[in-house]
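>>> Build the 3D model from these lines:
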Amino acid sequence: MKIVKLSILLIILAINACAQVIIEERDTTSLDREQTEQLTFSRREISPVKATMMAAALPGLGQVYNRKYWKIPLVYAGFGALGYSIIRNSQNFDGYLGAYQDITDNVPETRSYEKYTPSFDSGEIDPALGADNYNPQTHSWVKDQMLNAISYYRRYRDLSYIGVGFWYILSILDANVDALMADYDISPELSLSVDPVPIGTVYGPTMGLGIKVTF
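Presented below is the predicted three-dimensional model:
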């Protein structure tokens, strides 16, 4: 094990001899007490439980607590993308579902399917219109395509909802792991201590502080 001692000299110089003696006596008394104590550094402690609870209460709040501010845009970008996917897939699902209902309800006035079948004449695919050019095969094919579209958009809408739940859990786990790693030390033998050390100067003996790093 290696020990590296880095000494930081804290020397107080006096202008006259009287002032010098007073300062030395006061410092000696103070540092004598410090010799029986080890100076420690305090740091902000991060609680994994608190980080987890905050992330669960509001996405991104756990990252704020951990001071991982750069992750907050990523958290909300994920929710934004999934939210957009839900909206778009829901709109298309509702649209194709309504079109399928209109083309099969035998009501001439309901023609929302025309939005999705611009290449076909309404009379050709809607039997309710009683048009001469009605084609049962075309009608059946259009219905099948609409059913496929309904199934497609419903599937991806549901997957988007699942994705929101997954992303929510992932953001909580991220906050928890960050909080746990905040106190992780890759070198368990690494230590740092600060101790008073005697220093000899031209004005007489005084005291300084020594930083000892052990690894």
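>>> make it CA atoms for all contacts and neighbour counts henceforth
OK.
>>> Would you mind measuring from the most centrally placed residue in the chain to residue 99?
Taking Cα atoms, centre = their mean, the centroid of the chain lies closest to residue 71, which sits 4.3 Å from it. As judged by Cα to Cα, to the nearest Å, residue 71 and residue 99 stand 42 Å apart.
>>> Here is the second sequence; please produce its structure so I can put it next to the first one:
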Amino acid sequence: MKIKSLFLGLMITSSVSFAQVKTDSLFIVDKVINDSIATKSALTEKSPIRASLYSAILPGAGQLYNKKWWKAPIALGLVGTGTGFTIYYNNLYKKYRKAYIAVREGTPNEFTGILTAQQLAVIQDDYKRKRDYSVALTALVYLLNIVDATVDAHLFSIRNDPEMTFKPTVLQDEMTLEPVLGLAFNFKF
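Now for the predicted structure:
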């Protein structure tokens, strides 16, 4: 019986001690400060993964996400222009390839009597090379678009840090005493 009453007493005291809520003023102030810091950091940081995915889906969308409005039309225009050149050169390559095959088989086409098979082969190879270069450059611009969005997202919180500034200043040259444009880096801690 003594063991049962001791066990019951321990259960009651432990449940009462777990049920108490800490209402200390320091606890409340600490919670408010931590919540405000978490909210501030969530508002000033950008997700690099999200920025790179946006740019991968639509070139320039990652730049819009990072609030670099002026970069978005440049990225979209470069990728679009590269795609346009690729399509243009591919169509010309197909046209001259078809004409080359027709001349080799002896069937009449629009270049019969104007260009020889050897000339058509050279023209066809030239357009194929231009198409391949266009594809490579377009792929490079597309990847640079994604890398740019990712790096901007990583550096977003640093760029908006008021304690670290990087701005142009006018300095005086020690030899000629003329004003010279320079860069100043200020760091407050």
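>>> Can you give me every residue that contacts the residue lying closest to the residue nearest to the centre of structure 1 once chain neighbours are set aside?
The spatially closest residue to residue 71 of structure 1, leaving aside those adjacent along the chain, is residue 63, at 6.7 Å (Cα to Cα, 6 or more residues apart in numbering). Residues in contact with residue 63 of structure 1 (Cα atoms under 8 Å, 6 or more residues apart in numbering) are 51, 55, 69, 71-72, 175.
>>> Pull out the buried residues from those residues.
51, 55, 71-72, 175 (16 or more other Cα atoms under 10 Å).
>>> Could you export those to TSV, including columns for secondary structure and distance to residue 122 of structure 1?
Formatted as TSV, those follow (DSSP: H, G, I helix; E, B strand; the rest coil; distance: Cα to Cα, whole Å):
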residue	secondary structure	distance to residue 122 of structure 1
51	helix	59
55	helix	53
71	helix	52
72	helix	50
175	helix	56
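>>> can these go into TSV with extra columns for distance to residue 213 of structure 1?
What follows is these, written out as TSV (distance: Cα to Cα, whole Å):
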residue	distance to residue 213 of structure 1
51	31
55	37
71	33
72	36
175	31
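>>> Among those residues, which one lies nearest to residue 208 of structure 1?
When those are compared for distance to residue 208 of structure 1 (Cα to Cα), residue 51 wins out at 40.5 Å.
>>> And residue 122 of structure 2? What does it align with in structure 1?
Under the alignment (TM-score structural alignment), residue 122 of structure 2 pairs with residue 148 in structure 1.
>>> Next: residue 110 of structure 2.
Aligning on TM-score structural alignment places residue 110 of structure 2 opposite residue 112 in structure 1.
>>> Could you pull up the residues touching its match?
By Cα under 8 Å, 6+ apart, the neighbours of residue 112 of structure 1 are 98-99, 102.
>>> now structure 2: which of those residues match?
Contacts conserved in structure 2 for these, counting by both residues aligned by TM-score structural alignment, their matches' Cα atoms under 8 Å: residue 99.
>>> Of the contacts of residue 112 of structure 1, just say which sits nearest to residue 215 of structure 1.
residue 98 (71.6 Å).
>>> Can you tell me the closest non-neighbouring residue to the closest one?
residue 112 (6.9 Å).
>>> cool, and residue 64 of structure 1?
Here the residue nearest residue 64 of structure 1, using Cα to Cα, 6+ apart, is residue 72, at 7.6 Å.
>>> just residue 51 of structure 2 next, same as before
residue 62 is the one closest to residue 51 of structure 2 (Cα to Cα, 6+ apart), at 4.4 Å.
>>> So the one you found sits against residue 53, correct?
Yes: under the criterion of Cα atoms under 8 Å, residue 62 of structure 2 makes contact with residue 53 at 7.4 Å.
>>> coming back round to it: and which of the contacts of residue 112 of structure 1 is nearest to residue 212 of structure 1?
Of the contacts of residue 112 of structure 1, the one sitting nearest to residue 212 of structure 1 (Cα to Cα) turns out to be residue 98, at 76.1 Å.
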